[in-house]
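Novice: sequence plus the predicted model coming up.
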Amino acid sequence: MSLRHGHSIKAVEATIEIKITEGSSDFGARFAARMGGIADEVVLIDYGDRPVPVDGDGVVQISRRVVVVDKDGVLKLNARAWRGNSDGVDVAGEDDAEFTAQSARTSGAILDVGFAKLSVTAFWSLIPFV
């Protein structure tokens, strides 16, 4: 496990949900997030060549769902996906989404990786400080 940290006085957290809205889940994928202005990214999940696991509603099962963002910042999400076609050749797609940080709302975007469309929702909340 890797841990990355930074100093932010005012921050919010985004709980990420990724749902397959078109196409099937027979592809491998890597989902990563980062804050605008920062090059380091946090890998939410990397399935490699394994098919993306989804629940009955098409929601992709990711182990790291919460990302912290500066209150006045931007969350950038990247999806890379790949699968073999009938000739055994890998077909790859990639798309990005940007979300402006919110205090207590939701924001959404559609990622199109070519052979599937993914609906991404960020559920925003304030970070409780003790």
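Specialist: Arrived safely. No experiment lies behind these values; they were computed from the predicted model shown.

Novice: use CA for all of it now, contacts and neighbours both
Specialist: Fine.

Novice: what segments of this structure are strands?
Specialist: Read by DSSP state E, the chain holds these strands, from start to end of the chain: 11-22, 28-35, 42-46, 66-70, 74-84, 90-100, 106-112, 117-126.

Novice: with mean neighbour count as extra columns, can I get these in CSV?
Specialist: CSV is the format used below for these (neighbours: other C-alpha atoms under 10 Å):
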stretch, mean neighbour count
strand 11-22, 19
strand 28-35, 20
strand 42-46, 17
strand 66-70, 20
strand 74-84, 20
strand 90-100, 16
strand 106-112, 18
strand 117-126, 19
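
Novice: pretty sure Ala33 sits against Val74.
Specialist: No. Look at Ala33 against Val74 with C-alpha atoms under 8 Å: they stay out of range, at 10.5 Å.

Novice: next up, a structure to set beside the first:
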Amino acid sequence: MKRYLLAAAIVAGLFSAPAASADVVGFTSPSGNIGCILAEDLVRCDIATRDWTPPPRPADCPDFTDYGQGISLGPYGPAGFVCAGDTALGSGPALEYGQFQAGGGMSCNSEPSGMRCSNSDGHGFTLSQQAYTLF
């Protein structure tokens, strides 16, 4: 199964599990345009309004799901675009500029330029209304 489909399954499972059974932290950019979740094995950030276009939808991302609304990252390996029918928007309180959330070998920094998330092997992404980067 592709990672973005696996990520969607993990997120769906985390949100349906009782709060005591999963250590999931939700947070939002101060503007409210980006919502993120951070779990033991995944960080995912979705964006409400963007001025850019994601790459083309992969053939194995079903038409009945959304694509390109967010980016996910595991503790190792590269980030990728989300193919899912749910959202991380509105997942928690504002993470003020200059603050961060970390766990599971991943961290996200809230910056005036957008959200920047990375993992323990140096991969990650930036996400803002103006642009995204995968690194």
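Specialist: Thanks, I have the structure now. Please read all numbers here as calculations on a predicted model, not as lab measurements.

Novice: got a TM-score for the two of them?
Specialist: For these two chains in superposition, a TM-score of 0.30 is obtained (TM-score structural alignment, normalised by the length of structure 1); 70 aligned residues with a C-alpha RMSD of 4.9 Å.

Novice: hmm, back to that, mind listing the shared neighbours of Ala33 and Val74 of structure 1?
Specialist: When contacts are counted by C-alpha atoms under 8 Å, 6 or more residues apart in numbering, Ala33 of structure 1 and Val74 are jointly contacted by no residue.

Novice: from the contact counts, what lies against the helix or strand containing Thr133 of structure 2?
Specialist: Thr133 of structure 2 belongs to strand 132-134 when assigned by DSSP states H and E. Using 3 or more C-alpha pairs under 8 Å, 6 or more residues apart in numbering; DSSP states H and E as the contact criterion, the elements in contact with strand 132-134 of structure 2 are strand 124-127.

Novice: sorry, back to before: buried ones in the strand holding Thr133 of structure 2?
Specialist: Across strand 132-134 of structure 2, burial judged by 16 or more other C-alpha atoms under 10 Å covers Tyr132, Leu134.

Novice: name all residues that make contact with the closest residue in space to Ile18 of structure 1 that isn't next to it in sequence.
Specialist: Sequence neighbours aside, Val120 is the residue nearest to Ile18 of structure 1 in space, at 4.6 Å (criterion: C-alpha to C-alpha, 6 or more residues apart in numbering). Shown in contact with Val120 of structure 1 (C-alpha under 8 Å, 6+ apart): Ile16, Glu17, Ile18, Lys19, Gly108, Ala109, Ile110, Leu111.

Novice: between these, which is closest to Asp95 of structure 1?
Specialist: Minimum separation from Asp95 of structure 1 among the contacts of Val120 of structure 1 (C-alpha to C-alpha) is found for Leu111, which lies at 5.6 Å.

Novice: and the closest residue to the closest one other than its chain neighbours, how far is that from Glu22 of structure 1?
Specialist: Nearest non-adjacent residue to Leu111 of structure 1, counting by C-alpha to C-alpha, 6+ apart: Leu118, 5.0 Å away. Summarising the geometry, the distance separating Leu118 of structure 1 from Glu22 of structure 1, computed by C-alpha to C-alpha, to the nearest Å, is 7 Å.
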